[in-house]
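In: quick one, what's the 3D model for this:
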Amino acid sequence: MSDPQELQVTKRSKLRRLPKRGSQERELIYSILDEALVAHVGFITDNQPFVIPMAYGRTGDRLYLHGSSVSRLLKTLEQGVDVCFTVTLLDGLVIARSLFHHSMNYRSVVLFGKAKLVVSETDKMAALRAFTEQMLPGRWEDARLPNSQELKATNVLSFSIEEGSAKVRTGHPSDDAKDYALPIWAGQLPLNLTAGTPIPDSQLSPDIILPENLTHYGRGR
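Out: Now for the predicted structure:
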């Protein structure tokens, strides 16, 4: 019996390169998905591979994608084609003494499955809420909700988180033993996504206060 706390692994999702960095733990996978903002969605149609960057949202064990109801991309995905869904968080550059051992510290997730069209208006609204909260927590309560015309013009796809894994690299470079004596700087250069100062819309009324979720915006661990 499979462990409900871990994703399933098949031949296509088994980690082969540096498997010690991999994990199927849902808790880790969800934490990476929740911190990231952009996913790359890969699929094949008409014998042509495509990888499209997309915003997304997560609720429980499901991811949601959305777009125009006439989008060729979404219409292709809703047909049940195989999808590879990936996100990556870059945490730093790993600077080694040798060029061969230069690397990066990162947290990534690769998922496999099929997407399904969300039909119910209630489920559609819940998915759009997840998408909004992924981008800016608390925004769903602050802004005007989608009206019926906007809902009709928007398609939402659901992607079940069932198969895949996370992969993580942390720490210093792994130089060859003989290279540690070289007079060359080595170590890590941490990187992170930081928010700048919010810029108000030119048509914004001056008496509207900047929301706290923008004042203290951040996506760190």
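In: contacts and neighbour counts: CA atoms only from here.
Out: OK.
In: need the contact partners of stretch 135-150.
Out: 37, 129, 132-133, 213-214, 217 (Cα atoms under 8 Å, 6 or more residues apart in numbering).
In: buried only: go through those residues for me.
Out: 37, 129, 132-133, 214, 217 (16 or more other Cα atoms under 10 Å).
In: all strands of this structure, in order?
Out: Assigned by DSSP state E, the chain shows strands spanning 22-23, 38-45, 48-55, 57-59, 62-68, 82-95, 103-117, 154-160, 163-169, 187-190.
In: in the second one, what's buried?
Out: Right, the one you point to is strand 38-45. Buried-residue list, strand 38-45, by 16+ other Cα under 10 Å: 38-43.
In: hey, which helix is longest across this structure?
Out: helix 121-135 (DSSP state H).
In: angle of that one against strand 103-117?
Out: Orientation of helix 121-135 against strand 103-117 (axes from the mean of the first three to the mean of the last three Cα atoms, to 10 degrees) gives an angle of 170 degrees.
In: please compute how far stretch 47-55 lies from its chain's middle.
Out: Centre-to-centre, stretch 47-55 and its host chain are 14 Å apart (Cα atoms, centre = their mean, to the nearest Å).
In: tell me the buried residues in it?
Out: By neighbour count on 16+ other Cα under 10 Å, the buried set for stretch 47-55 is Ala55.
In: follow-up on the earlier one: just send the buried ones among the contacts of stretch 135-150 back as a markdown table, with distance to Pro19 too.
Out: A markdown table is the format used below for the buried ones among the contacts of stretch 135-150 (distance: Cα to Cα, whole Å):
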| residue | distance to Pro19 |
| --- | --- |
| Leu37 | 26 |
| Arg129 | 35 |
| Thr132 | 34 |
| Glu133 | 33 |
| Leu214 | 39 |
| Tyr217 | 34 |
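In: which of those lies closest to Phe112?
Out: Distance to Phe112 across the buried ones among the contacts of stretch 135-150 (Cα to Cα) is lowest for Leu37, with 18.6 Å.
In: and this one, so I can compare the two:
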Amino acid sequence: MSSTAAPSARTRLHRLPDRGHHDFATIAAIVDACHICTVAFQWNGSVHAIPTSHWREEGHLYIHGAKASRLLKALCEGEACITLARVDGLVLARSAMHHSMNYRSVVIYGRFEEIVDPEHKRHSLQRFIDGIVPGRWDTLRPIHDKELNATRLLRIALDEASAKVRAWGVKDDEEDLDWPVWAGVIPLQTHFGPALAEVDSVVQTPATPVLK
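Out: Purely as a prediction, here's the structure:
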């Protein structure tokens, strides 16, 4: 059952509502666990969905890009829908119709707002970089004002959002339980491979990225 009431009609879950969550803690944790979100929007009479990197600051999801970006221009003018998902395991049942996946997903609705204050932009970009590799920002060549001016920063509140989670084993029909085939969950995990340095890079051990 949903942990809290849906904040709006379009975030109410109609299919498998027992997997739904609308509390901020669950939604924020899934946003933090994903490196990529997909942003859907309308532009010139057509619907588009573009994947992009994101990060979270308190109650907002942030994205960034070039000022000339079609995506960012469109998001400043109309509504958007953002989706995020992580697959945590393959659920193999005794029947093809009961195979499933363990997953965490979020859908967010609303309008983006642009952040124009230079210090806010600089601070947010630092949080983005350090959220991937802690402490890396302070080791980098400082951003030039020209680069900052050419970058657009948008954010959307997590006020109108819903999460959907499956995190359990096989649910076969009782009459199938004696069928002689393996059933269970195969976990899916993310791991980092060995760092591959550029030939002209400074010889040093890179910081450990954040495993999401």
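In: got the strands of structure 1 as JSON lines, with distance to Asp179 of structure 1 columns?
Out: Shown next, in JSON lines, are the strands of structure 1 (distance: least, Cα to Cα, whole Å):
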{"stretch": "strand 22-23", "distance to Asp179 of structure 1": "28"}
{"stretch": "strand 38-45", "distance to Asp179 of structure 1": "37"}
{"stretch": "strand 48-55", "distance to Asp179 of structure 1": "39"}
{"stretch": "strand 57-59", "distance to Asp179 of structure 1": "45"}
{"stretch": "strand 62-68", "distance to Asp179 of structure 1": "45"}
{"stretch": "strand 82-95", "distance to Asp179 of structure 1": "13"}
{"stretch": "strand 103-117", "distance to Asp179 of structure 1": "16"}
{"stretch": "strand 154-160", "distance to Asp179 of structure 1": "46"}
{"stretch": "strand 163-169", "distance to Asp179 of structure 1": "21"}
{"stretch": "strand 187-190", "distance to Asp179 of structure 1": "13"}
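In: any idea what Ala153 of structure 1 aligns with in structure 2?
Out: Counting by TM-score structural alignment, Ala153 of structure 1 corresponds to Ala150 in structure 2.
In: no no, Ser108 of structure 1
Out: That one, Ser108 of structure 1, aligns with Ser105 by TM-score structural alignment.
In: mind listing what the residue nearest to its match when sequence neighbours are not counted touches?
Out: Sequence neighbours aside, Ala85 is the residue nearest to Ser105 of structure 2 in space, at 4.1 Å (criterion: Cα to Cα, 6 or more residues apart in numbering). Neighbouring residues of Ala85 of structure 2 by Cα under 8 Å, 6+ apart: 30, 34, 37, 103-106.
In: closest one to Ala74 of structure 2 out of the residues you listed, please.
Out: Looking across those and measuring by Cα to Cα, the closest to Ala74 of structure 2 is Cys37, at 16.5 Å.
In: tell me the spacing between that closest one and Leu84 of structure 2.
Out: Here Cys37 of structure 2 is placed at a distance of 5 Å from Leu84 of structure 2 (Cα to Cα, to the nearest Å).
In: again, but for Ala197 of structure 2
Out: 30 Å.
In: which of the contacts of Ala85 of structure 2 tops the neighbour count?
Out: Val106 (25 neighbours; other Cα atoms under 10 Å).
In: is it in contact with Ala163, as I believe?
Out: Yes - judged on Cα atoms under 8 Å, Val106 of structure 2 makes contact with Ala163 at a distance of 4.3 Å.
In: sorry, back to before: structure 1: which residue goes with the residue nearest to Ser105 of structure 2?
Out: Match for Ala85 of structure 2 (TM-score structural alignment): Thr88.
In: which residue lies farthest from the center of structure 2?
Out: Note on structure 2: the largest C-alpha distance from the chain mean falls to Asp178, namely 39.5 Å (Cα atoms, centre = their mean).
In: aligned partner of that residue in structure 1?
Out: Asp178 of structure 2 maps onto Ala181 in structure 1, by TM-score structural alignment.
In: likewise for Pro51 of structure 2?
Out: Aligned partner of Pro51 of structure 2 by TM-score structural alignment: Pro53.
In: who's in contact with that match?
Out: Contacts of Pro53 of structure 1 by Cα under 8 Å, 6+ apart are 38-41.
In: Thr139 of structure 2 maps to what in structure 1?
Out: Per TM-score structural alignment, Thr139 of structure 2 is aligned with Asp142.
In: how many residues are close by its match?
Out: Neighbours of Asp142 of structure 1 using other Cα under 10 Å come to 8.
In: about what we covered before: of the buried residues of strand 38-45 of structure 1, which is the nearest to Arg62 of structure 1?
Out: Ala39 (14.0 Å).
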